[in-house]
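Colleague: Turn this into a structure:
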Amino acid sequence: MSDDFDYAAYFHPVWEDQRPADKRFPQFRPLIAHYCSITTLEAIVKNEQFWFSNPLYMNDYEELVFGLANSRSRFLQNISVRNALKTPERYDRFRDQVLWIYEQFDKGLLFDIYIACFAEHDAADNDGLLSMWRGYGASGSGAAIVFNTAVLSEIPRSPLRIDPVTYGTSEERLLWIDQILDKFAELVAARNIPEDAFRACASALFERFLAFSVFTKNRGFREEKEWRVVYSRHYDPNQILTDMLGYFIDGGTVEPKLKFRIAPLEGAAAGVTLEQLVVKIILGPNGASVRSTMAVQRMLETLGKPALAERVVTSSIPYRAK
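Modeller: Next up is the predicted model:
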């Protein structure tokens, strides 16, 4: 590159979000709940691991595809970016850089992006959300593990990204893509960018659209008030978490997983243990009883987590499967 200019920092304005900063991490640090089966609860506590899923194997993977596919097509249609690059030749060379990055992502990098999903949780709520019990909590027979994000330290260049999901209609999300492109074009037009910096500029634009794809969803999911923790291998040049990449066999299908160890980890999660993170464990309302509560508490005590056993509560929602 012809100079040492920081293009990633220069294009920071394209990261302006529909949510104000005080509603996003790290300024906002809510409780977040992970709804799961009792078997998964046992595995998390026993192994002190939290498994992140690849979005291609998640039930709402179309949401990620929506962002990636439409950002690519809207980029190709965008006149502002074309005009900002001043000549057809410069535009063609920049376009080729952007498309090359999308192609490389499709060929391999998409395989090593992993997501952990949570629902924002009210501290006074010992019941949880009925829709979440039905969708993710083993039809009301599972558990909601409530984590406190206030104990997390913000670590510069951590390979983990945490943020809330922003919801919109398909039309609104397409408009957000266009707004990102127009802001990007404005910044390109304001600076004489040498062609050997096109790769850095294309990378900055793609990273913004990758985040858009991961952290936005159709407004039909808005009741979930979802937060996501995201890992991508290209966020991790120092290979802090690469030894946690693994797999799981589900019904004969092999799925890639990130098996994240819940422990103090320099560069990713300093000073955090399971006992520090978990503020309560809510048992689902389907078949809730004193006996089932005592059984789960016994399980946690046997697994060497008596502090977590004391934090077990039971949902009192009158449960119907439909």
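
Colleague: only C-alpha atoms for contact and neighbour calcs from this point on.
Modeller: Will do.

Colleague: The residue of the chain most remote from its centre and R199: what is the separation?
Modeller: Distance to the chain centre peaks in the chain at T87, reaching 37.9 Å (criterion: Cα atoms, centre = their mean). Taking Cα to Cα, to the nearest Å as the measure, T87 falls 17 Å from R199.

Colleague: Mind jotting down where the helices sit in the stretch 151-300 of the chain?
Modeller: 170-189, 198-215, 274-277, 290-302 (DSSP state H, counting those that start in this stretch).

Colleague: one more to line up against the first:
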Amino acid sequence: MSEEQNFDRLARIFHPHQMKKRDKAKNDGLRFIHYTSPDAAMKMIVNEEVWMRKSTTMNDFSEIEHGLACLDNVWNTGQHERFRSVLQRCFPGLPDEIEAEFRTWRPHLQVQTYLTCISEHLGGDEDKYGRLSMWRAYGGIGVVLNPAAFMGTTDALATYSSPVRYQDVEEFAAAFNDLVDHIEHESDFIAARERHLVKWFGFMMLRYAVLCTKHPAFVEELEWRIFHSPTYHASEKVTKSVETIRGIPQPVCKIPLKNDARVGLANLEVNELVERIIIGPTPDPWVQAEAFVMALESKGVPNAHERVYVTNIPLRQ
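Modeller: All right, here's what the predicted structure looks like:
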């Protein structure tokens, strides 16, 4: 088995939910949509960049806290002991190392994580109307995105995408126990891998659990998160600046929409990334449609008018 195959197998052991969802997304040709304000959507196209905001400034103030509460419950109730026992048999002392690293980085996950959120786009009526609950929560523009941009494996941006798991504390604990069953079943394979690699996967399992677990009441959002933690893993390509959003000055991390074949960055240019712009319930939709067509044309997008769609959903005020 090649090094790449070993890495993939470890990913499927420690991140089964994420890998299954990614496989399904690829097999089904799933697209994604970013619901946002007209101003943010226009800046994304004109400036050729995607903004990531601190988790503490996001729409749901508990973006990270819920995942932490679910993980803390597993540890506080002793349900983590079997996880420790399995890894201890593979590599003596490794569970302590993973937990120590997580404790070190936990505060950074809480206050130094930058996120942007996308949603699974189901096509059909959603191509015509979008999803009403998302219009109400996040804004009047939906930018439908080429999924290839989120399925790459490069570390050049130190920015990663993952599907969200919608679980309460009890559901999270049950899923954690299922995960440990899988780790135990694969323990011989794990023990034959390099210690530092297994340690990294163990830490990342905890990191993803915190960053990508959300209250089940939000399940209709079908969210995937794009996240970046510059204090943990920085990228020279991701820039940081202070921007004012809804009257609040705040630090923002920016992903450049530029391809770079040397480091494996592809499908990021506006013409490749933006498949469709859906204008939802918002003032002056046809004026905005004209503006977005002009913005796309300025970036060399051919037949830009065919990528902009007005839903004509009435705006309730």
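
Colleague: Superposed, how do the two chains score by TM?
Modeller: Superposed pair, TM-score by TM-score structural alignment, normalised by the length of structure 2: 0.77. Supporting alignment: 304 aligned residues with a Cα RMSD of 3.8 Å.

Colleague: thinking again about what came up before, most tightly packed of the helices of the stretch 151-300 of structure 1?
Modeller: Most buried of the helices of the stretch 151-300 of structure 1, by mean neighbour count (mean count of other Cα atoms under 10 Å): helix 198-215, with a mean of 20.

Colleague: distance between that helix and the chain's centre?
Modeller: 15 Å (Cα atoms, centre = their mean, to the nearest Å).

Colleague: dump the residue contacts of the alignment partner in structure 2 of I262 of structure 1.
Modeller: Using TM-score structural alignment as the criterion, I262 of structure 1 maps onto L257 of structure 2. Residues near L257 of structure 2 by Cα atoms under 8 Å, 6 or more residues apart in numbering: 48-50, 268-270.

Colleague: K21 of structure 2: which of those is nearest?
Modeller: Relative to K21 of structure 2, the closest of the contacts of L257 of structure 2 is L268; by Cα to Cα it sits at 21.5 Å.

Colleague: Aligned to the closest one, what sits in structure 1?
Modeller: So L268 of structure 2 corresponds to V272, using TM-score structural alignment.

Colleague: Nearest residue to that match in space, please, no chain neighbours.
Modeller: Taking Cα to Cα, 6 or more residues apart in numbering, and ignoring the residues beside it in sequence, V272 of structure 1 has P264 as its nearest neighbour in space, at 5.0 Å.

Colleague: Likewise for I33 of structure 2?
Modeller: That would be V144: by Cα to Cα, 6+ apart, it lies 4.2 Å from I33 of structure 2.

Colleague: where along structure 2 do the strands fall?
Modeller: 31-36, 49-54, 114-121, 141-145, 159-163, 165-166, 213-214, 223-228, 239-245, 248-256, 274-279, 308-310 (DSSP state E).

Colleague: which one of these is the most hemmed in?
Modeller: Of these, strand 141-145 is the most buried (mean count of other Cα under 10 Å), at a mean of 26.

Colleague: How about the contacts made by P55 of structure 1?
Modeller: 61, 64, 113-115.

Colleague: Throw these into JSON lines and include distance to E207 of structure 1, thanks.
Modeller: As requested, those are exported to JSON lines (distance: Cα to Cα, whole Å):
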{"residue": "Y61", "distance to E207 of structure 1": "18"}
{"residue": "L64", "distance to E207 of structure 1": "13"}
{"residue": "I113", "distance to E207 of structure 1": "13"}
{"residue": "Y114", "distance to E207 of structure 1": "15"}
{"residue": "I115", "distance to E207 of structure 1": "16"}
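
Colleague: Could you tell me which of those remain contacts in structure 2?
Modeller: Retained in structure 2 by both residues aligned by TM-score structural alignment, their matches' Cα atoms under 8 Å are the following of these: 61, 64, 113-115.

Colleague: just those residues now: which is nearest M294 of structure 1?
Modeller: For these, the nearest to M294 of structure 1 is I115 (32.0 Å; Cα to Cα).

Colleague: Test my guess that the closest one contacts S53.
Modeller: Yes. Look at I115 of structure 1 against S53 with Cα atoms under 8 Å: they come within range, at 5.3 Å.

Colleague: So what's the residue count around P302 of structure 2?
Modeller: By the measure other Cα atoms under 10 Å, the count of residues near P302 of structure 2 is 12.

Colleague: and the gap between it and G142 of structure 2?
Modeller: According to Cα to Cα, P302 of structure 2 stands 20 Å off from G142 of structure 2.

Colleague: If you drop the residues flanking it in sequence, what lies closest to the spatially most central residue of structure 1?
Modeller: With distances taken as Cα atoms, centre = their mean, the residue of structure 1 nearest its centroid is R228 (3.2 Å). Nearest residue to R228 of structure 1, sequence neighbours excluded (Cα to Cα, 6+ apart): C117, at 4.8 Å.
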